[in-house]
Structure formats: structure tokens, C-alpha cells
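J.: Here you go, sequence then predicted model.
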Amino acid sequence: MRKLAFYALAAVTSYVLISCSSDNVELIKNPQNTEKLLKSFEIKRDANGRYSIDYNVDDNVVVSSVKNSTSKINEFYLSSENKSIGRNNYKEELPLEEDQLKIGFVEDSYENNRTIFIKDQDILLAKGEENEEFLKEYSLAGSGTDIYQLDFTVNKGITTDFVYNKEEMRYEIHLKEGDNRRKSYSKTFIKTEEAPLEIHFINHRNQEQRLAADITGRPVVIIND
């Protein structure tokens, strides 16, 4: 009788051990490592209208950049290796195409992907030409969080007003001519899970006539992840 009880206990123990071993194997096959490979990035438009991107990764991350000919997205594929690559910082110039710029960061876990869409007018200036737009230059920086930092400079005599458009669920920066000596601004934005982060620069021209056609929204920046 004792032998039967022992064999029964052994059978149950073996089953539990096998089940635990199977779970361990499954965990090894499907690791739950969702650490973000992209540490930070900064998109810039200089005073001449040229766009560029700086981004930082861990030193064990391999980066492959591809221009998707169908979607026109500048795709950056990030994958982790078990050895040091010896490079953390990358920089590329990204020209507008049909007044648009699309950027996509794709990580090998597919857990932390991020897309950035920019709509702007191609205003590339030759050497010596002066930028007469309301917005002179700007940059948008992000990291592994949902917090983004916008820094921008306007030309002389341009006033700035920050507005959140609840109906459109977007942030608007209204620029118009006025008596203002301040040129540099900085603003922090927090992206929510419910919607993309949208930032629109709204340029108001010919205020005396108040023509709707003279209100233009550019550049526009949309971030989704």
C-alpha cells in the first residue's frame, strides 16, 4: 500500500516538474524583454529649411535605415546583439518629399515602435537668402517616455500663442505679426495613450483683412506609437 502511495506521489511530482520545465522552456523561447532600444531622438529644421534627425541607442544595438519606396517612410530598424557595436549616436539628413517627411522606428520586439509624420513647405534657401517665414527654426526631442520637448525660434516681430484645440485634439501654436522682441520658445508636451500627439504651427497673415485663406497650418508634427 505504501509503495502504491509512493508511486502515486512520484507520478504527481514528475508531472509538476515536467510542467514547470515546459513553462521555463516557453519563457526562454518567448522572453518578455520589452526594453526600449531607442533611447532618444531629436528632429531639427534649421533656418534654411533643412531637416535632420539625431538619435541615440545602446551600444549593443544594430541600426539599419531603409527608405520604403511605397509608403515613403524613412524606416530605422533597431535590433539588439549580444556584443558591443561600438556606436551609440546616429545622424541623418532627411529631405522633404512632396512637402512631407515620414519617419518610423521599428524595434525587433515590435513592442516599442514609433512613427513621426511631418507636413511642411519645402523652403530650402540658397546661401545668403534670408528666411522670411514666421517660424525660423525648430526642433522636437523625445526619449523613452511620452514626454517631448519642442524648442523653436521665430523671426523678429512675431507673437506666439499656445492653444489646445479640444475639438481637434491637437496642440496649436499661433504665430502672427506683432510687437514682440522675444524670439526663442520652449514647450513640453505629453503624449497620451488615447490619441497621437499633434502639434500644429498656425501662421496668421494679413491680420487687417482677416482673410481665411491667409491662415496656414505648417509645419505639422504628428507622433504615434
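T.: Yep, that arrived.
J.: okay, CA-based contacts and neighbour counts for the rest of this
T.: Fine.
J.: Spell out the residue ranges of the strands in this protein.
T.: Ranges of strands in the chain, per DSSP state E, are 38-45, 51-57, 61-67, 73-80, 89-93, 100-107, 114-119, 135-143, 147-154, 158-165, 170-177, 184-190, 197-204, 215-224.
J.: Columns distance to Ile28 and mean neighbour count on top of these, output as a markdown table?
T.: Formatted as a markdown table, the strands of the chain follow (distance: least, C-alpha to C-alpha, whole Å; neighbours: other C-alpha atoms under 10 Å):
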| stretch | distance to Ile28 | mean neighbour count |
| --- | --- | --- |
| strand 38-45 | 24 | 19 |
| strand 51-57 | 25 | 18 |
| strand 61-67 | 21 | 16 |
| strand 73-80 | 16 | 18 |
| strand 89-93 | 31 | 13 |
| strand 100-107 | 19 | 20 |
| strand 114-119 | 27 | 18 |
| strand 135-143 | 29 | 19 |
| strand 147-154 | 33 | 17 |
| strand 158-165 | 46 | 15 |
| strand 170-177 | 42 | 18 |
| strand 184-190 | 35 | 12 |
| strand 197-204 | 36 | 21 |
| strand 215-224 | 31 | 17 |
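J.: want to compare, so here's the second one:
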Amino acid sequence: MKRPIILAFALVVSSLFLSCSNDEDIAQPQQSTELFKTFQLKRDATGAYSLDLNLDDNVKVENFKNTTTNTNELYLIITDDNVGQKSNLQSDLMFNDENFKVDFITENSDKVPSISVFDDNIKFAKKADDKFLKNYSVTKIDDSTYDLDFDVASNISVDFVYNEEINVYEVHLEEGNKSQENNTYTRTLEKEENNLLQIHFVNHTINNAKTSELLNIRKPIIVVDDGSKD
């Protein structure tokens, strides 16, 4: 009579062990499909753009200029070696007239996150003529948080507005009459999952040809897409 009792006890223990093992497998977090942790897009005072990537240790970047789609394609590839945690792309971003786009293509994900910028091409424009915005940067802190930092010229008033109609963070720049104590600004912006993060610098200036006409020039424009498909 003892052998059936021992056998039943062994089956119960085995069942409990398998159940715990399955629970542990379910509880294990899935590996992140994004091989880069954060990035910083910068435009300096000369108008030159650069892109800094904070990568996992075993990730390297290969830059390919797709002339068919006018896109800078960054291929993030897993390697067996530790190649470092940062990658910098400077003065090597392909413009299409006044636009450039960067796609982040990874071998372990179907998502293709991207950054798109609408701005003057430094090769054809003199950024010294930009009398409002001097420089700026957009830094990804995590999937839902971004920091916007920028400097403006003296006597430029700054107003922050979130335009709910078009889902855009707007930074309004206009010449003011009074001097400002600080020309450096920082804002933390929230990005909702599966939605675009859009930033528009809106320059309020007078049309030189028609001195009474006020122009609202949206430039630069930055669009961050996490690559999620609807």
C-alpha cells in the first residue's frame, strides 16, 4: 500500500515543479527589440546636424545612404565583440533639398523607428541669417520622454504651446522689445505610444517685401516616429 502513496506524492511534486518552471518562463521579460538605448539629434550654431546614439555594448552601426528614398539608413547589427556604447554621425547626413530622414533598421525587429527633419540645407543656406534660433537638440530619455534644449538670439521672446488640433509641440519665436536674462531653454516633452512626436519652431517675422505682412515660418520641424504600425 505504501508504493502507490509514494508514487502519487512524486507526481504531485513533479507537477508543482513544472508549474513553477512555466511561471518563471512567463515572468521572464522579453528581450528589447531596440538595439539603441537613447539618441541625441543636434543642430549647432553653423547649421550642421549630428546624431549621437547610445548603443548596447555589442551593437555596431553601418550607415547607408538610400538615394532612391532619400533616406539615411542606419543598420544596427549585433556582434560578438564589445564595440563601445556610443556612435556619432556628424556632417554625414544626406539632405533631400530641405529635408532629411534617418531610419533605424535592426535585425531583430520589424519596427523601423525614424527621425525626420525639415530645415535649411547647410550646403545651400547661410545659418548666420537665422536671427531667431541659434541651436537646438532633441534627446530621447526613454520611449515616452524627450528633452528639447535650444538657444535663441538676444531680444527674442519664446512661447510654448501644444497644438491639440494637429498634435504638435510648437515653440513660437518672435522679436521682443525687452532683453531677456536667459537665452537658453529646456523643455521635457511627453510622447504617447504609437503616436508621432512632432516639434515645430514657429518663427514670427515680417515679410521684407511687404512690411505690414506677418509671416509664420515653421522651421525647423522635427518628427520622431517609433515605427509602430497601426
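T.: Ah, there it is. Because the structure is predicted, anything quoted here is derived from the model rather than measured.
J.: quick revisit: to Val16 of the first structure, which of the strands of the first structure lies closest?
T.: Closest to Val16 of the first structure of these, according to C-alpha to C-alpha: strand 73-80, at 34.6 Å.
J.: Give me the range in the second structure that that closest one lines up against.
T.: Using TM-score structural alignment, strand 73-80 of the first structure lines up with residues 71-78 of the second structure.
J.: if we can go back for a sec, and Arg2 of the first structure, which of the strands of the first structure is closest to it?
T.: Nearest of these to Arg2 of the first structure, taken as C-alpha to C-alpha: strand 73-80 at 54.7 Å.
J.: Give me the packing partners of the closest one, helices and strands only.
T.: Contact partners of strand 73-80 of the first structure among helices and strands, from 3 or more C-alpha pairs under 8 Å, 6 or more residues apart in numbering; DSSP states H and E: strand 61-67, strand 100-107.
J.: out of those, nearest to Ile223 of the first structure?
T.: Closest among these, using C-alpha to C-alpha: strand 100-107, at 9.6 Å.
J.: And that closest one, how far out from the chain middle?
T.: Strand 100-107 of the first structure has its C-alpha centroid displaced from the chain centroid by 8 Å (C-alpha atoms, centre = their mean, to the nearest Å).
J.: Just give me the mean distance for that strand relative to the second structure.
T.: Here the mean offset of strand 100-107 of the first structure against the second structure after fitting is 1.1 Å, by mean C-alpha distance after the TM-score superposition for the first structure.
J.: residues in the second structure matched by that strand, start to end?
T.: With TM-score structural alignment applied, strand 100-107 of the first structure matches the range 99-106 in the second structure.
J.: just to revisit the earlier point, select, out of the strands of the first structure, the one closest to Thr13 of the first structure.
T.: Relative to Thr13 of the first structure, the nearest member of the strands of the first structure by C-alpha to C-alpha is strand 73-80, separated by 38.7 Å.
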